[in-house]
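**Q** Model the following, please.
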Amino acid sequence: MLVELDLFSGRPNPRWRLAPGAAEEFRALTAGLPPAGPAARTPSPGLGYRGFTVRDADRVVHVFAGRVTEGDASRTDPGRSLERWLLAQLPSSLGHLCSVVAEALDGDDG
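**A** Okay, the predicted model is just below:
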């Protein structure tokens, strides 16, 4: 399972693989989220942090702003727990990005 942190414009975004146990946990966390209603839409991101994209075989899941989308299906994550969980999976080599993303998550909550 490959995770991409959508953060940069004009240069490659950081990517890393989840360990098998973490991949299973991601699948379970995603499946446990409630479906979003028909009016639920993900806000349009600007520059900077724009969420996570997770690729799992032929499945592509985008996690941003309390929404988890996969194709036409959408789930809600009002506490942004899945985004925070993915941030916690950031490899130590990318640790310098943690505060940038955490600040964006905290700033968007209010």
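
**Q** alpha carbons only for contacts and neighbour counts from here, please
**A** Fine.

**Q** ok, which stretches of this structure are helices?
**A** 20-31, 81-88, 98-109 (DSSP state H).

**Q** let's see this one next to it:
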Amino acid sequence: MAKRRDDGGGAATTARLLIFSGRPDPQWSVGGGELSELLGLVKGVLGREESNRPPQGGLGYRGFLVSQLPVDERPTDIEVFRGVVTEKAGPRTRHWRDTGGIERWLLRQARSRGHGATLDSEGVNEAPEGRS
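**A** Predicted structure coming up:
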């Protein structure tokens, strides 16, 4: 499946809720004001507080994958799970503590796009304040 392009000619930023096994995970494009808001959160986290890698997810909720995020003029992919943001820029992978509430923000986005029942069925609540 080809990625939709944004107005700037680059690949569109997408968020994917990692929750299913054996069928496609829900995903959506992030653009406009939402992209600006997400970028602000991400830029406030990357490079701040290093973290250990997150626990490995099993069946059910495994966090989010955000692809083609235009951080510092280069596309970056991040995974967010259990309070850890995993930055995948080129060949390197780094882990940062989610001090900006990125996972909480993405959970709210998923719910606003109609995925609340899916999250509820997996026992996923919004991450508590202070720990995304």
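
**Q** List the TM-score for the superposed pair.
**A** The TM-score (TM-score structural alignment, normalised by the length of the first structure) is 0.78; 104 aligned residues with a C-alpha RMSD of 2.4 Å.

**Q** returning to that earlier point: would you turn the helices of the first structure into TSV with mean neighbour count and distance to residue 45 of the first structure?
**A** TSV is the format used below for the helices of the first structure (neighbours: other C-alpha atoms under 10 Å; distance: least, C-alpha to C-alpha, whole Å):
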stretch	mean neighbour count	distance to residue 45 of the first structure
helix 20-31	13	21
helix 81-88	17	15
helix 98-109	14	11
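
**Q** can I get those in TSV with distance to residue 50 of the first structure?
**A** What follows is the helices of the first structure, written out as TSV (distance: least, C-alpha to C-alpha, whole Å):
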stretch	distance to residue 50 of the first structure
helix 20-31	18
helix 81-88	11
helix 98-109	9
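
**Q** now for the ones you listed, which one comes closest to residue 62 of the first structure?
**A** helix 81-88 (9.9 Å; C-alpha to C-alpha).

**Q** Now do the same for residue 36 of the first structure: its match in the second structure.
**A** Correspondence of residue 36 of the first structure to the second structure, assessed by TM-score structural alignment: residue 50.

**Q** Nearest spatial neighbour of its match, chain-adjacent residues omitted?
**A** residue 96 (4.4 Å; C-alpha to C-alpha, 6 or more residues apart in numbering).

**Q** What's that neighbour aligned with over in the first structure?
**A** Aligned partner of residue 96 of the second structure by TM-score structural alignment: residue 75.

**Q** cool, and residue 107 of the second structure?
**A** Under TM-score structural alignment, residue 107 of the second structure pairs with residue 87 in the first structure.

**Q** So its match versus residue 100 of the first structure, what's the distance?
**A** Per C-alpha to C-alpha, to the nearest Å, residue 87 of the first structure is found 11 Å from residue 100 of the first structure.
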